[in-house]
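1. Got a predicted structure plus its sequence, pasted below:
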Amino acid sequence: MSLQRRLLVYLLLCAPLVWAVALLASADRARAEVNELFDTEIIRLARQVQVTLDGLPSQPAAGRVVAPARSSGAADLDDLALAVWNRQGQLLLVDREGVQLPHRPQAAGFVDLVLGGEEWRAYYLQAPEGEWLVAAGQRLHERDELVWDLIGSQLLPWVLVLPVLLAAMAWAVRQALAPVRVLAEDLQRRGADDLRPVPEAQAPTELRPLLGAMNGLFTRIETTLARERRFTADAAHELRTPLAVLRAQWDVQRHAASEAERRHAEAKLGAGLDRLDRLVSQMLLLSRVDASERLARTEPVDWAAVVEQAVSDVLPLAERRRIELGVDWPPEGSAPFPVQGDAALLGVLLRNLLDNAVRYAPEASAVTLRFSAETLAVENAGPALTPEALARLGERFHRTEGQAETGSGLGVSIAQRVAALHGLRLRHGPGAGGQGVVATLMRGADVA
């Protein structure tokens, strides 16, 4: 069910219900007012009769009945009754035949009665010395008839106006929901790549949180699409060269004139496949960490296990280049760089830092991993990087010229992204004495 139809159903149900409650409240109030009016008139009638009693004999006269005159007014005098008794309880005066108010010598004030199967309301008035008892009563049907006449006079206009009121409410609901329809039509007209923010300034207050959330979603989608386009373009560009090299090396291997030439071509082909494998793996890993908005899990990181795995991964390269790997742990009792995060991703970060340090360190030198309570640092003993090289460090697919080792230029970018996901920052700079390169992981979001 649409929101508009739901609102209309609620209004169409609630409006008559509220109207009926108001009608009952009006009927109750009208009944109270009518009762008060007629009670006052009965009291006044009884007192007027008592004033005229001085002219009556103290003994009853046979057949003394005062017949009321007929009136053309709204009230029917047949619904009224009057009776007077003396001290001995003898009836002195009655104004009608057929219905007679009962004699109640001890009564004073209003009394509800049932006479002839009908409800009456009577008022008994005692004389100051007790010589007279006057009773004036009225059939309650007269009061009910007047109340319902009053309610009916209000009910008819309300019944006639109710359809107009419901139509007006339906129009009001439709107009109130017009901004929602405008928003839906705007979104329907957009193309798949149109992620412009929806204007919020003219939107109703109730829709602004929704529009803000939608605009935030559009921004995230646009960022994701831009990242995917950049990744696709980078992949197409970077994969073109190694594939062309592999094709050339395969042609050389097929047309080799001697066994030595063939083995040399096979070695080149194997190295090219290794480089392509590393490039594809790094690109897929970069795509995964780039797509992550937050960590899937967080737990205290066991650096001993992470370091063991990372060192094992880079050990073949270190042995080939005769690089000595060392780990400098903090003193006993001091926790090494406590971090809450994803141990697998932090292992990727550490492996990339160690791999870069080993690849670009001079052969037969050392790479050291140092822990403290606030930092994690990886340093090598190679030549310091120039300011230009430091500025471009982390740029994707960029590798410093003159490097003999193969690489994809993605390791630092992956490490920076993993650090950002953990609320950490990665800094590169020269080592002690201005020599070597130190990659330092520390707390605090990277704002550079």
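-> Happy to help now that I have it. In this text, all values refer to a predicted model and were calculated from it rather than measured experimentally.

2. For the rest of this, base every contact and every neighbour count on C-alpha atoms.
-> Fine.

3. Mind jotting down where the helices sit in the stretch 1-150 of the chain?
-> Counting by DSSP state H, counting those that start in this stretch, the segments of the stretch 1-150 of the chain that form helices are 3-51, 140-176.

4. The ones you listed: which one's closest to Arg425?
-> Taking CA to CA, helix 3-51 is the member of the helices of the stretch 1-150 of the chain nearest to Arg425, at 48.2 Å.

5. Comparison target below:
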Amino acid sequence: MGKNPNRSLQAILTRRLTLTVGVFWLAGSVLAAMTMYHEMQEAFDNSLVTTAYRYAPLIDEYLKDHKGGSPKEVLPSPAMGEILTDDHGDGDGDEELGEDYLMYHVRDGGGRLLLRSFNAEEEPFEAPLVEGFYNEEDFRIYSAVLMGGQRVIQVAEPLEHRREALMESVLAQFLPIALLIPVVIIQLIVVLRGGLKPIKRVRDEIEERGEGNLQPLEQDEAPEEISTIVTAVNRLMAKLEAALSVERSFTANSAHELRTPIAVALAQTQRLLAELPAGHAARKRAVQTEEALKRLSRLSEKLLQLARAESSGGFSPTGHNQDLGPTLNLVVEDIRRAGMEGAHIRFDADNLATLSANIDLDAFAICMRNLIENALKYGGDEEPVDIRVVEGHIVQVANGGAPVSPDELDQLTTRFKRSSNKADGSGLGLAIVEAIARNTKAELKLYSPRPDHADGFMAELRLHQS
């Protein structure tokens, strides 16, 4: 089954940590924004109160000097340093005279306008003449009642200014967060990648293990949580190794112990056949016995090969690639000399000199003998078995005959599984090759029909190179 990167532990932790940090960060920012909103409102309101009472003495002095003031009098602009009258602007607050957002009206106890700031409207505010705050549609107003109610200073601030200041403050807070989120994600990926290296190392070691390699996993640098898993896996592999060792030992010992009795029985049967005259009634049964003993002898030999394939590593003794051409040539010639029934072999030796891989010569010979014998047994009699070397590390063995169904093709490397075309084999040949390929990091691929053909079967052994 292929690896799904979206279901890796690193991806899951990155998504969840990013989501968790983002949610708490957003919640904290919203809380901070709400707190900032209330604090800024208090600060703005305090500014209105402070302005009203600080301006009170100055306004009192100004009104004394100007005989009590009039509705048309405008307090000098801080930006221009002069008194503005009707000839200087319309008093609607649109003039660009600086960043003075506060405006005020000075009224007497009866509500008559005595004085206004340069940026205030001509009409008095609708706020009542009582001490305290009042909200109009566009203004926040504070009324300060002075001189026993004979004078009222109403200081106003545009609500738009407050909203703008609040928005700028919120953006100043959220913008760095938005910029930091990608940085946090990248940092999480880097940190998690480094922290999960022990897990990936253990995973890779487990994936590389096969039936022929059940050695304990290394856990020198593994964290405590991973070390516990490694220990459990090592215990499981030790149990598997013991069980497989018992099975291999039983198979090998049984096959070995049977070789001598089978050989003796076969020799006695063949001697009996030599002594029986032609046409004797028992001769047919003796021939059948001889064939059965031969099949039993071949089966015991295959069982020994299987036990050896599953118990040994199968790599080259030097640990490096070695020349396999002479071995393949020797196997082909040996099968030809043996006179196996239907032993028609077409061997393309053009690339034989380039064949090399990191595999033991005996293990390679066992693989090739089984592949060739399998092709001879199950192939069509009218076509020879083709053997080719490709790319210096791939050996292809193809034969004719009826194609194998996809369901059967997937099961051919199973022990004692034979093609439905013929059933006189042991069903162990491809299982032996698969076991050796697995232990030597090689790959056995089966095709039916053959590539570029409508029938037949091809086994492709891709050898591992160091």
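-> Nice, I can see it. For clarity, every value in this text was computed on a predicted model and none was experimentally measured.

6. what's the TM-score here?
-> The TM-score (TM-score structural alignment, normalised by the length of the first structure) is 0.45; 256 aligned residues with a CA RMSD of 4.5 Å.

7. Which of the helices of the stretch 1-150 of the first structure sits closest to Leu269 of the first structure?
-> helix 3-51 (65.5 Å).

8. Who are the packing partners of that closest one?
-> strand 118-126, strand 132-139, helix 140-176 (3 or more CA pairs under 8 Å, 6 or more residues apart in numbering; DSSP states H and E).

9. Could you dump the ones you listed into a markdown table and include distance to Thr224 of the first structure and mean neighbour count?
-> What follows is these, written out as a markdown table (distance: least, CA to CA, whole Å; neighbours: other CA atoms under 10 Å):
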| stretch | distance to Thr224 of the first structure | mean neighbour count |
| --- | --- | --- |
| strand 118-126 | 83 | 20 |
| strand 132-139 | 85 | 26 |
| helix 140-176 | 35 | 14 |
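
10. and Leu187 of the first structure, which of the ones you listed is closest to it?
-> Using CA to CA, the nearest of these to Leu187 of the first structure is helix 140-176, at 19.0 Å.

11. In which helix or strand does Ala377 of the first structure reside?
-> Per DSSP states H and E, Ala377 of the first structure falls inside strand 375-380.

12. Any buried residues in whichever helix or strand comes after that strand, and which?
-> Next helix or strand after strand 375-380 of the first structure toward the C-terminus (DSSP H and E): helix 387-391. For helix 387-391 of the first structure, the neighbour count (16 or more other CA atoms under 10 Å) marks no residue as buried.

13. before we move on, what about stretch 38-57 of the second structure?
-> Buried residues in stretch 38-57 of the second structure, counting neighbours by 16+ other CA under 10 Å, are found at 40, 45, 48-49, 51-53, 56.

14. Adding distance to Ile436 of the second structure and secondary structure as columns, could you present these in JSON lines?
-> Listed next are the buried residues of stretch 38-57 of the second structure as JSON lines, based on distance: CA to CA, whole Å; DSSP: H, G, I helix; E, B strand; the rest coil:
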{"residue": "Met40", "distance to Ile436 of the second structure": "78", "secondary structure": "helix"}
{"residue": "Asp45", "distance to Ile436 of the second structure": "86", "secondary structure": "helix"}
{"residue": "Leu48", "distance to Ile436 of the second structure": "90", "secondary structure": "helix"}
{"residue": "Val49", "distance to Ile436 of the second structure": "92", "secondary structure": "helix"}
{"residue": "Thr51", "distance to Ile436 of the second structure": "93", "secondary structure": "helix"}
{"residue": "Ala52", "distance to Ile436 of the second structure": "96", "secondary structure": "helix"}
{"residue": "Tyr53", "distance to Ile436 of the second structure": "98", "secondary structure": "helix"}
{"residue": "Ala56", "distance to Ile436 of the second structure": "102", "secondary structure": "helix"}
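
15. what's the closest of the helices and strands packed on helix 3-51 of the first structure to Asp234 of the first structure?
-> Here helix 140-176 is closest among these (CA to CA), at 49.4 Å.

16. Can you list the residue ranges for helices in the second structure?
-> Assigned by DSSP state H, the helices in the second structure fall at 9-65, 159-195, 197-208, 224-275, 283-311, 325-338, 361-378, 406-411, 429-439.

17. That'll do, ta.
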